[in-house]
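J.: I would like the atomic coordinates for the input below:
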Amino acid sequence: MKPFAYVRPTSLREAADAHATHPGARYLAGGTNLVDLMKLGVETPTTLIDLSRLPLDDITELPDGGLRVGATVSNSDLAADPRVRARYPALVQALLAGASGQLRNVATTGGNLLQRTRCGYFQDLSKPCNKREPGSGCAARDGIHRDHAVLGHSAHCIATHPSDMAVALAALDARVELYGGPDSTRTVAAAEFHRLPADHPEQDTVVRPGEIVTAVLLPAPAPGTRSLYRKARDRASYAFALASVAVVLDLDPADGRVRSVALAFGGLAPRPWRATTAEARLTGAEPHPDTVREAVDAELDRAQPLRDNAYKIPLARNLACDTIAALAGTRPGPPATT
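T.: The predicted structure is shown next:
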């Protein structure tokens, strides 16, 4: 590991100023991803700016009935909060599916969003990777890519984003709060927070240089809304998603039709994939299995599988259809009413 300086700011402004005055600096929260990448030599920051002591670790009520989750709230504390468990079950399920208890105790809300791909070629300095070194090539395209993207990838990068939490946040219409200075605070939709690779796979998110993730804003769920997160993986625990799905469903009690639906996939793309085509087809329709399948197929028709990962398409289809059926009551499933 290369030598680096360490700064512990006492305010957001001090943190942003430190970043501006230390070229090559990186913000540090839980460190569960950044420190691992430093050990591998993938990340070589000149300075670490420790945000863990800033007052960003509270979950507070919003006037509309939603919640503001501070960026340094641990994944364990977020999953255990009674308000989160009651209002956003899909988020709790995603957090609990994401890692071991030890990691959840340290990993933070902001850090989870900012974690980098777990692509083996990205982590291997002996292999070309456009995300790590732009213009060097993508070794995964002709290499081992069973776990890689089928949606939203480009000729330059086929890596998937690893977060479970981010998939649930995309379906829940959450927003990410960013601090860029005393007069520069903005929010970004969680579904738009991560970039697709296109010609610049090294740009993972829309975060501007020096900006700090300060919170995630969760809107109040509509009465009667149900949500559920499901994940398919190679082993029962501590594995990244081959495919995952978060669904937020609201049915009209009068006729059982879909009043609103949000569907997001994980494990299929370089970012959580909000399935807007499927959502549009399902809104106003009865959640009959055939209708749901046709809507999901319309979304997955956009997929461009590679040599070894076409299996992800039927896997994601079945996972989405089964999850919607569980929420709609067309098959037995776990209770998920908020």
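
J.: contacts, neighbours, all on C-alpha from now
T.: Will do.

J.: where do the helices sit along the protein?
T.: Taking DSSP state H as the criterion, the chain carries its helices at 12-21, 34-40, 75-80, 82-87, 89-98, 101-106, 109-114, 120-123, 165-171, 276-282, 289-300, 312-328.

J.: how much distance is there from the third one to the middle of the chain?
T.: Centre-to-centre, helix 75-80 and its host chain are 16 Å apart (CA atoms, centre = their mean, to the nearest Å).

J.: The fifth one now?
T.: Helix 89-98 has its average C-alpha position 11 Å from the chain's average C-alpha position, going by CA atoms, centre = their mean.

J.: contacting residues around the nearest residue to L300 once chain neighbours are set aside?
T.: Take L300 and drop its neighbours on the chain: the residue closest to it by CA to CA, 6 or more residues apart in numbering is I313, 6.8 Å away. Residues in contact with I313, defined by CA atoms under 8 Å, 6 or more residues apart in numbering, are 150, 300, 303.

J.: Now show me the structure for the sequence below, then we'll compare the two:
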Amino acid sequence: MNPFKFSMAQNQSQAVNMLVSNNSAALLGGGTNLLDLMKEHVAAPTELIDITRLELKTIEKNALGISLGALAKNTDTANHPIIRSDYPLLSKAILAGASAQIRNMATNGGNLLQRTRCSYFYDIAMPCNKREPGSGCAAMEGFNRMHAIFGWSDQCVAVYPSDMAVALSALRASVRVLQQDGSSRNIAFDDFHILPGQHPEKDNSLKHGELITSIEIPENKLAAHSAYVKVRDRNSYAFALVSVAAGLALEGARIGDAHISMGGVAHKPWRALKAEAFLKGKTASTANFRAAAKAEMAAAKPLSHNKFKVEMGINSITNALEMALKG
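T.: Predicted structure coming up:
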């Protein structure tokens, strides 16, 4: 780990100003990913700005839905009574991730900012455009079993690891951030994380100096019919090969609206827009669920070692929708 300066912010504006004044500074909340990256010499911020004293830990209902403080812990979020009753999809996804010890430390805002677990990204002896732009992508021709089947580019085939974010994508959340001038802006969740394109070093649309203050989730009609399916190599402390967050808003036997997002398949949570569009207005049945899944996965572009993810994606979407229907 490289030497760094340690600073502590007393309020939000101070945190932003400290971040703006140092282009190589990083914010420290739970530190569950950042410290790992520093230990492996993947990240080397010259300054860590401790923001744990900021009052951003509240989880509360509002006129539009619910607001999750950026510094609220993952465990507190998953077990909050309102989340468990009105947004159970989020609770299920969070509890499927990491371990209890990590969830007790990890923050909501930090969860959104975690970086890929691509083994080539973590191995500083290997070329990686995300870690060192222009060096190449070792995973492209390497062992890419865990990697993307949607949205990848010739610059990067890494996937985004968060379970929580997959559920937030399906719930059509937004991210509120504080800007340098003191104003706030809302970023639609689908626009927060970005595909690699020609700039895989960028994971999200945040500007340097912006501070995540909350995650906003609108009211929905999914509480009775939602499910999170995570397929992985082992049952605990493993990242998804494929995951699916699914919610159904039913109108009798028909589907008024379907919310579906996937994890483990792209550089960002992957909204299954084709599957959602296919299901709208149709009868809630296994046959329609499978047809919707096939429609979504038809556009997949697997790599040399992850072709299995296509069939796994079809089965996972179908299973998640069946589980959501049963409630």
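
J.: And the TM-score between them?
T.: After superposition, the two chains reach a TM-score of 0.98 (TM-score structural alignment, normalised by the length of the second structure), with 327 aligned residues with a CA RMSD of 1.2 Å.

J.: The residue nearest to L300 of the first structure maps to what in the second structure?
T.: Superposed on the second structure with TM-score structural alignment, I313 of the first structure falls opposite V310.

J.: and the nearest residue to A245 of the second structure once chain neighbours are set aside, how many residues sit next to it?
T.: Distances taken as CA to CA, 6+ apart put Y228 closest to A245 of the second structure, at 4.6 Å, once the chain neighbours are dropped. Y228 of the second structure sits with 30 neighbouring residues when counted by other CA atoms under 10 Å.

J.: wait, what's in contact with Y228 of the second structure?
T.: 89, 92-93, 167, 243-246, 320.

J.: picking that back up, now that we have the contacts of I313 of the first structure, which one has the most neighbours?
T.: Within the contacts of I313 of the first structure, most neighbours by other CA under 10 Å means V150, with 25 neighbours.

J.: contacting residues around that one?
T.: 158, 268-269, 303-306, 309-310, 312-313 are the contacts of V150 of the first structure under CA under 8 Å, 6+ apart.

J.: will you turn those into JSON lines that also has distance to I144 of the first structure?
T.: Formatted as JSON lines, the contacts of V150 of the first structure follow (distance: CA to CA, whole Å):
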{"residue": "I158", "distance to I144 of the first structure": "11"}
{"residue": "L268", "distance to I144 of the first structure": "16"}
{"residue": "A269", "distance to I144 of the first structure": "16"}
{"residue": "A303", "distance to I144 of the first structure": "19"}
{"residue": "Q304", "distance to I144 of the first structure": "16"}
{"residue": "P305", "distance to I144 of the first structure": "13"}
{"residue": "L306", "distance to I144 of the first structure": "10"}
{"residue": "N309", "distance to I144 of the first structure": "10"}
{"residue": "A310", "distance to I144 of the first structure": "13"}
{"residue": "K312", "distance to I144 of the first structure": "15"}
{"residue": "I313", "distance to I144 of the first structure": "18"}
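
J.: Show me just the buried residues among these.
T.: Neighbour counting over the contacts of V150 of the first structure (16 or more other CA atoms under 10 Å) leaves 158, 268-269, 303-306, 309, 312-313 as the buried ones.

J.: Now that A43 of the second structure has come up, it's in contact with L37, right?
T.: Yes: assessed by CA atoms under 8 Å, A43 of the second structure is found in contact with L37 at 5.2 Å.

J.: Which stretches in the stretch 151-300 of the first structure count as strands?
T.: Using DSSP state E, counting those that start in this stretch, the strands found in the stretch 151-300 of the first structure span residues 175-179, 185-189, 212-218, 226-232, 243-251, 258-266, 273-274.

J.: Name the surrounding residues that touch the shortest one.
T.: Defining contact as CA under 8 Å, 6+ apart, one finds that strand 273-274 of the first structure is touched by 167, 170-171, 191, 262-266.

J.: Can you tell me, leaving aside adjacent residues, what's nearest to L64 of the second structure?
T.: Spatially, and ignoring its direct neighbours in sequence, L64 of the second structure is nearest to P218 (5.5 Å; CA to CA, 6+ apart).

J.: you'd agree the one you found is up against A63?
T.: No: between P218 of the second structure and A63 there is no contact under CA under 8 Å: 9.0 Å.

J.: What's C157 of the first structure aligned with over in the second structure?
T.: In the second structure, the residue paired with C157 of the first structure is C156, using TM-score structural alignment.

J.: ugh, wrong one, I meant C119 of the first structure
T.: Residue correspondence, TM-score structural alignment: C119 of the first structure in this structure matches C118 in the second structure.

J.: For that match, list the residues it contacts.
T.: With contact taken as CA under 8 Å, 6+ apart, C118 of the second structure is in contact with 146-147, 158-159.

J.: Who wins on neighbours among those residues?
T.: That'd be A158 among the contacts of C118 of the second structure, by other CA under 10 Å, with 34 neighbours.

J.: Report the contact partners of the closest residue to T46 of the first structure other than its chain neighbours.
T.: Spatial nearest neighbour of T46 of the first structure, excluding adjacent residues (CA to CA, 6+ apart): F4 at 4.8 Å. With contact set as CA under 8 Å, 6+ apart, F4 of the first structure has these partners: 45-48.

J.: can we see that at 7 Å?
T.: Taking CA atoms under 7 Å, 6 or more residues apart in numbering as the criterion, F4 of the first structure is in contact with 45-47.

J.: G256 of the first structure: which of the residues you listed is nearest?
T.: G256 of the first structure lies nearest to P45 out of these, by CA to CA, at 54.0 Å.

J.: I'd say that closest one and R26 touch.
T.: Yes: using CA atoms under 7 Å, P45 of the first structure makes contact with R26 at a distance of 6.0 Å.
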